[in-house]
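Asker: could you look at this predicted model? Sequence included:
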Amino acid sequence: MNVPESTVPPTAGTPAGTGPTTNPWRRHLVSVRETRKGTLFALMAWVFAVYDFILFGTLLPALQADFTWSAATATGVATLISIGTAFVVLGVGPLVDRLGRRRGMLITVAGTAVASGLTALTFNPAYLVAVRSLGGLGLAEQSVNTTYLNEIYAVSEDAAIKKRRGFVYSIVQGGWPLGTLLAAAFAALLLPVVGWRGCFLLATFPAIVILLLRRTLKETPQFQIASRLRTLVKEGRTEEARSLAAEYELEAPEHTPLRQIFAPAARRNTIALSLAWIFNWFGIQVFSVLGTSVLVQAKGVDFASALGMFIIINVVAFTGYLFHGWAGDRFGRRNVIVVGWFVSTVAFTLMLTLQTGTVMTVVLYSMGMFFLVGPYAALLFLMGECYDTDCRATGATFLGAMSQPGAIVAGITVTALLAAGTSWSAAALWVGAGGILVSTVAMLFCRRVAVLESIDPELVPVGATAVATH
């Protein structure tokens, strides 16, 4: 989307009425109302994207029973869906960097609605794999959210949010445990009444409401200017592009977004964060997705008690998002992620290796989840800060897509270990806790990011980020 000429001048130069030292981003400040509206809609969209994503896993046994699939068929379907989801997520980033953040958010929330509605019409495994892969649009919601909010907060008039942007974003990212709890509650209440098909059909309505609400959001100024630069370059107006880029202290794009995230300036962070996502999802797969199995099989808890314990654990996990969002603003996002994941490794290791009663099991498991999922509030926002405007969505969604290879490899590895006679405790220790530890080491290789922005937009540019050399 090109920037209107009244918003971004087609040629550079200091606009009338401003001095040579005036920050040009002052002309594009986002109001307090728009900032808070965008934040609220992002939270709502992420909650229901997670709701749809988790609802499928929750209701898979009901589908398996209805279609009389074998356990192998159900497992195979889930694995193929993870693969399809990864490919869909990978495609979202370049699309958002080309079409815009606002359109991208409309596409992701529409994908959530379509995936839920079409799942209700399932008639065979191949169809289910195809329609549930569309759920990757919903899973990409978190990456599109961080791209949009990172840019909006940078030029917002809302000083309170700008000062605590990491903490505010942690509330949005906390939609994961909220969506998980919502899916479990709705499945328990509605499955006996409307069946699994009705559960998926009803899930489409909140997504449609959010889609209509999101149509009122505005595009980010950073994307508008980056889009204008691309248009000038494409039309051969290189001098105008050079002048406009210089005015906003940006660089005219020379490569596709996917090539840019592997360019020398961004390559190290892309590789380090990709490895962190892959291996950390070993822990997510074991302790979050298969959490009740760990409690039942590794700790000897009965299934009913495990469900109750898991609800408590997820409530504690939500507070982890808030804590790490706040701490990331104060102590640096990379540092907080590294410390959090290391503490999580220790907590899960103690829980699996010591003879613990019910209380200590809940305490150590909750502590592990607090420091496992909580750092994602800082991680998602850090990802947005690692890349320039014209490849930010591609970078964020590429990294987010690395969760699926991690989930697939972890699932296969745990299955192989159990089949070989390894105990659940040992399998969870080596795959889950071990994966979290490797992801902690990977984060140490991520360069800390120095954000070129200030609460006072008069002082420094706010349109880009710079990667520190230490």
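Answerer: Happy to help now that I have it.

Asker: okay, CA-based contacts and neighbour counts for the rest of this
Answerer: Noted.

Asker: max-length helix in the protein?
Answerer: helix 175-214 (DSSP state H).

Asker: ok now that helix, how far from the chain's centre?
Answerer: Remark: helix 175-214 is offset 20 Å from the chain centroid, using Cα atoms, centre = their mean, to the nearest Å.

Asker: list the buried residues of it.
Answerer: Within helix 175-214, the residues scored as buried using 16 or more other Cα atoms under 10 Å are 175-184, 187, 191, 196-197, 199-204, 206-208, 210-211, 214.

Asker: next one: stretch 217-236
Answerer: Neighbour-count burial for stretch 217-236 [16+ other Cα under 10 Å]: 217, 219-233.

Asker: second structure follows, compare the two:
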Amino acid sequence: MAQVEMNRSVQTRPWFRQITPAQWQALLASSLGWMLDAMDVMLYSMVLVYLMSDLHMDKSMGGFLATLTLLSSALGGLIFGILADKFGRTRSLMISIIVYSVFTALCGFSQTVTQLAILRTFLGLGMGGEWVAGAALITESWPAEHRGKAMGIVQGSWAIGYALAAVVSGLLIPLFGWRGVFFFGIVPALVTFLIRKGTKEPEIWEARKNTRSDTEKEGSVIKIFDRKVVRWTILGSALSICAQFGYWGLFTWIPSYLATSVSQGGAGLSIVKQTGWIVIMQVGAWLGYVAFGLLADKIGRKATFILFFGLAAILVPFYGFTHDATRLLLLGPLVAFFGSGYFSGFGAVLAELFPTSIRATGQGFCYNFGRALAATAPFIVGTLAKSMGLGAAFSITAISFGIAAILVILFLPETKGRELT
């Protein structure tokens, strides 16, 4: 009876007071890692106009290098997912941060397109690994009723990192050029000391590690194609393809779109205005990430996905065919809100579809297999832009968002409140 009263007392407190210090620490570690991952990855988009000029690249090659990074990130997600299931979420998270930090900084030494391509490939391994390790850490550490909120906060840190990349570029490009921007990318490596010092492995993973037999295979890729879970592997991968094609096809090129002259189909903004427009846009993205998490815990994962994918598909064409700076400023936060916020649902939903023994592997495979196929988006948009302009080329991403909404309607089960096993 006393235990029942205690549980009732806990549930009546505000949700943020129900979270333990260890759970907050896990959230901090994952959020910082993801925020700085975003900053390092998006630095490329911020300096792409200058890279194309200095290294003599056209838009197709600029898009191809972004595609190359996404392809390697897919491999990184699979590798680090297996490592996270075998050796722990926290260890995998730290190593992934070090990898993407070091190789971002090394990009600043590139003298040729080939050198830059090789370094961006290694950077991608860490980029893909960070998401899967951080997602597994959060979804296993936080209670089911607040899992969506936690992933919303973590995903929201991507918007902060994107905006930080714009600010860093705006400050450093006039002083040190694009090389100085990349050198700043080493900063995230310092975060690993914070993670190592205070972040514990989730109890459910520790319990699984201590009780499994020597013959059990943790993190086996084969097991995510078992007949019991293969439908979730296929669905998760398909949703990831559509969601990430839309995101990377759009947001890789938006900084270049804003900086490109009006005569070439862009908005023709100065570096100062470009920075401001992107920061404001990412405020909208942050609100979208957080709102998705809150809504997913309130009305369910399925309805929230449909809302965000559907409105993203509608808003993107309006943004792409707008060249007026004021209208872009007003539309930008809305496009980012719905065109980014849905990522908050992936970590929670995939965690709720896969068991603990293969959770990080399943999350890593679906999210990053999707990223591998969606990696063609920057290249496709860049290629189309040569004939129709960047704004018009963005319309292809709207189709991808629309397909994602249809997949959710037809195939995704509601997993709100599901306890992990």
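Answerer: Ah, there it is. Here the structure is a predicted model, which means the values were calculated and not measured.

Asker: superpose on the first structure and give me the mean offset of stretch 70-79 of the second structure.
Answerer: Taken over the aligned residues, the distance from stretch 70-79 of the second structure to the first structure averages 2.5 Å (mean Cα distance after the TM-score superposition for the first structure).

Asker: what span of the first structure lines up against that stretch?
Answerer: Counting by TM-score structural alignment, stretch 70-79 of the second structure falls onto residues 82-91 of the first structure.

Asker: what residues does the matching stretch touch?
Answerer: Stretch 82-91 of the first structure has contacts (Cα atoms under 8 Å, 6 or more residues apart in numbering) with 129-130, 132-137, 139-140, 394, 397-398, 400-402, 404-405, 407-408.

Asker: check which element follows the longest helix of the first structure along the chain.
Answerer: Later in the chain than helix 175-214 of the first structure, the nearest helix or strand by DSSP states H and E is helix 221-234.

Asker: tell me what that next one is packed against?
Answerer: Using 3 or more Cα pairs under 8 Å, 6 or more residues apart in numbering; DSSP states H and E, the elements in contact with helix 221-234 of the first structure are helix 141-154, helix 238-247.

Asker: so the last one corresponds to what in the second structure?
Answerer: Right, helix 238-247 of the first structure. The aligned range for helix 238-247 of the first structure is empty, by TM-score structural alignment.

Asker: against the second structure, where does the helix or strand following that helix fall?
Answerer: Using DSSP H and E, the next helix or strand after helix 238-247 of the first structure towards the C-terminus is helix 257-260. Counting by TM-score structural alignment, helix 257-260 of the first structure lines up with residues 220-223 of the second structure.

Asker: flag every buried residue along the matching stretch.
Answerer: Across stretch 220-223 of the second structure, burial judged by 16+ other Cα under 10 Å covers 220-221, 223.

Asker: sort out which one of those residues lies nearest residue 63 of the second structure for me.
Answerer: residue 221 (30.3 Å; Cα to Cα).

Asker: residue 82 of the second structure versus the closest one, what's the distance?
Answerer: The spacing between residue 221 of the second structure and residue 82 of the second structure, counted by Cα to Cα, to the nearest Å, is 8 Å.

Asker: and for the two, which residues touch both?
Answerer: In contact with both residue 221 of the second structure and residue 82: residue 361, using Cα under 8 Å, 6+ apart.

Asker: what is the equivalent residue in the first structure for residue 100 of the second structure?
Answerer: Checking TM-score structural alignment: residue 100 of the second structure goes with residue 112.

Asker: neighbours of its match, how many?
Answerer: 32 (other Cα atoms under 10 Å).

Asker: in what helix or strand does it lie?
Answerer: helix 101-119.

Asker: which residues touch the match of residue 100 of the second structure?
Answerer: 48-49, 52, 134-135, 137-138, 204, 207.

Asker: now, of those residues, which are buried?
Answerer: 48-49, 52, 134-135, 137-138, 204, 207.

Asker: which other helices and strands contact the longest helix of the first structure?
Answerer: Checked by 3+ Cα pairs under 8 Å, 6+ apart, helix 175-214 of the first structure has helix 32-67, helix 101-119, helix 303-331 packed alongside it.

Asker: quick one: residues in contact with whatever helix or strand comes next after the second one.
Answerer: Meaning helix 101-119 of the first structure. As assigned by DSSP H and E, the chain's next helix or strand after helix 101-119 of the first structure is helix 125-133. In this structure, residues lying in contact with helix 125-133 of the first structure by Cα under 8 Å, 6+ apart are 77-78, 80-85, 88, 115, 118-119, 122.

Asker: I am finished for the moment; much appreciated.
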